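S.K.: Predicted structure and sequence below. I'll ask about it afterward.
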Amino acid sequence: MKEDYFTEEFIAEMRERYFRPRKWEKVRPFRNAAVLAIDLQAYFLRPESRAFLPSAPRFVPRLVEFYREAERLGVPIIFTRHFHRDDIMTRWWGGNMPRDDPLNGLLDEFRSFAETVIEKRTYDAFHGTELEGILRKLHVETVVITGVMTHLCCETTAREAFVRGFNVVFPVDGTLTQNRFFHEATLRNLSHGFAVTSLLGEVLEWLSSG
């Protein structure tokens, strides 16, 4: 089920297939944005973990560069950190993600950007957290979804953000999952009803144009 799929060819194909210019034009005026960095934990991004995503070595440097530029532009970056114990997530996945496990900390490459970290216990970063309150306090109009995994926590959070009235940008190269099929399924669905599926570079051009 897992594969190293996150290539430049895959990214270009996904952008060509699912980017909707007319949707982008509807979102572009709403430049008061925040970046959501979903669950960028060693658990998913380090080879020694059972949940390691094979394309992580391709993905992490790209996202680090995006965060560096977003930070330079003064765009807030809000991180989430997932853990769960003895609940439905445990039953579904067959194990806990303990809060105190070192693998459940943020990957070292992202720590310098993580001034704000929200802890969550399910796929939805809004459920039972202070995320919406933080975004409202910042007068955020648009959220840019990045992180892992594309088809689970990232997609669920994107849908919930839309329901709460935020514009959603979901860059095709801003999230990662286990394989191309899960990744594409999310882009197919979100581009139809919930989010603009641009490139990270296009997001930076937009953020710097205001």
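M.R.: Happy to help now that I have it. From a predicted model like this one, the values you see are computed outputs, not experimental measurements. Residues are numbered from 1 along each chain as shown.
S.K.: from here on, contacts and neighbour counts on C-alpha atoms
M.R.: Will do.
S.K.: distance from the centroid: which residue in this structure tops it?
M.R.: residue 86 (25.3 Å; Cα atoms, centre = their mean).
S.K.: So residue 11: helix, strand or coil?
M.R.: Using DSSP: H, G, I helix; E, B strand; the rest coil, the three-state assignment for residue 11 comes out as helix.
S.K.: Please name the residues that touch it.
M.R.: Residue 11 sits next to 172-173 when contact means Cα atoms under 8 Å, 6 or more residues apart in numbering.
S.K.: Wait, residue 198 touches residue 172, no?
M.R.: Yes - with contacts counted by Cα atoms under 8 Å, residue 198 reaches residue 172, the gap being 6.0 Å.
S.K.: residue closest to the middle of this protein?
M.R.: residue 146 (2.3 Å).
S.K.: Tell me which helix or strand that one sits in.
M.R.: Using DSSP states H and E, residue 146 sits within strand 142-148.
S.K.: circling back to that earlier point, the residue nearest to the centre of the chain against residue 39, yeah?
M.R.: No - in this structure residue 146 lies outside contact range of residue 39 using Cα under 8 Å: 9.1 Å.
S.K.: that older thread, and the residue nearest to the centre of the chain, how close does it get to residue 175?
M.R.: With distances taken as Cα to Cα, to the nearest Å, residue 146 is found 5 Å from residue 175.
S.K.: another structure for you, compare them:
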Amino acid sequence: MTTIPRENTALIVVDMQRAFFDNDDSLGRSGIDVTPLRDAIPGTVRLVQDARAAGVPVIFTRYVYMPGMVDFGPVRGAKAAERIASNSLGAGTDEIELIPELEARPDEIVIDKSRPSAFYGTRLEPVLNGMGVRNVVICGVTTNICVESTARDAGQRDYGTYVVRDAVAEFTAERNHYALFGIAWSFGEVVDIAEIESAWELETAEAV
């Protein structure tokens, strides 16, 4: 059975923001149906509750672009031009906020980023080092972009890396499958919430 440490571990909750779950926000308005991503909400809520109960620190990430979208990078990818035109995930907009089910507590850290990996161009690594963290449990959206990019960077930095299959979501089942396959093949372990609850000696609960 997989051993998932409780000590020296942090939970990284990737990009559980309004824009990724509400078709009335910019991604939905640009023609990207975000409905499939809602599958990540129940498991992620449960996992955050578990981490708090176990005394495992929770770190949230948000995808946020600076005013004028100056850090968007090359105009490529799904609906890139439309997203720039609509100030998608722009600083100061309501849609960059975490969903109500997952509001960060005052003592929890929120890391803003403008690239898929939570490590790239952010203070995440110094924060983890300062906390004495050597293992990361990762959940959120989307599996094959921001979750996978963060897991790859964590694995390559020699963190024990665990991605939670029932607390992530992707636009298609195929993309979700191959992202988890790649993570398990080379960068970390893919686990279930129940495995974490068992390892952390928590009472297993039904998903919220």
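M.R.: Looks like it came in fine. These figures come from a predicted structure and were not determined experimentally.
S.K.: Need the residues touching each of residue 146 and residue 175 of the first structure.
M.R.: residue 154.
S.K.: how many other residues sit next to residue 26 of the first structure?
M.R.: Residues near residue 26 of the first structure, counting by other Cα atoms under 10 Å, number 11.
S.K.: For it, what is the enclosing helix or strand?
M.R.: helix 21-27.
S.K.: May I see the buried residues of that helix?
M.R.: 23-24, 27 (16 or more other Cα atoms under 10 Å).
S.K.: and the residue nearest to the centre of the first structure, what does it touch?
M.R.: Contact analysis of residue 146 of the first structure by Cα under 8 Å, 6+ apart lists 35-38, 154, 170-171, 174-175.
S.K.: mind giving me TSV with these and columns for distance to residue 18 of the first structure, secondary structure and neighbour count?
M.R.: Output for the contacts of residue 146 of the first structure, formatted as TSV (distance: Cα to Cα, whole Å; DSSP: H, G, I helix; E, B strand; the rest coil; neighbours: other Cα atoms under 10 Å):
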residue	distance to residue 18 of the first structure	secondary structure	neighbour count
35	21	strand	20
36	21	strand	21
37	22	strand	25
38	22	strand	26
154	17	helix	28
170	11	coil	27
171	10	coil	24
174	14	coil	26
175	15	strand	24
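S.K.: Columns distance to residue 98 of the first structure on top of those, output as CSV?
M.R.: Output for the contacts of residue 146 of the first structure, formatted as CSV (distance: Cα to Cα, whole Å):
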residue, distance to residue 98 of the first structure
35, 26
36, 22
37, 20
38, 17
154, 20
170, 28
171, 30
174, 26
175, 23
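S.K.: Max pairwise distance over these: which two?
M.R.: 38 and 171 (13.1 Å; Cα to Cα).
S.K.: Overlap in contacts, these two.
M.R.: By Cα under 8 Å, 6+ apart, the residues touching both residue 38 of the first structure and residue 171 are 145-146.
S.K.: Strands along the second structure, start to end?
M.R.: 9-14, 58-63, 109-113, 135-141, 160-169, 189-191 (DSSP state E).
S.K.: Alignment lookup: the residue nearest to the centre of the first structure to the second structure.
M.R.: Here residue 146 of the first structure is matched to residue 139 in the second structure, going by TM-score structural alignment.
S.K.: Contacts for the helix with the most length in the first structure, please.
M.R.: For the first structure, the helix with the greatest residue count under DSSP state H is helix 56-72. Applying Cα under 8 Å, 6+ apart, the contact partners of helix 56-72 of the first structure are 6-7, 45-46, 76-77, 109-110, 113, 173-174, 176, 200-201, 204, 207.
S.K.: Now do that helix and strand 33-38, the angle between them.
M.R.: Calculated by axes from the mean of the first three to the mean of the last three Cα atoms, to 10 degrees, helix 56-72 of the first structure forms an angle of 150 degrees with strand 33-38.
S.K.: What residues of helix 56-72 of the first structure count as buried?
M.R.: 56, 59-60, 63, 66-67, 69-70.
S.K.: chain center to it: distance?
M.R.: Helix 56-72 of the first structure sits 12 Å away from the centroid of its parent chain (Cα atoms, centre = their mean, to the nearest Å).
S.K.: Can you state the mean residue-to-residue distance of it versus the second structure?
M.R.: Aligned to the second structure and superposed, helix 56-72 of the first structure gives a mean residue distance of 1.9 Å (mean Cα distance after the TM-score superposition for the first structure).
S.K.: quick one: that helix to strand 77-82, angle?
M.R.: Helix 56-72 of the first structure and strand 77-82 meet at an angle of 140 degrees, taking the same axes, to 10 degrees as the criterion.
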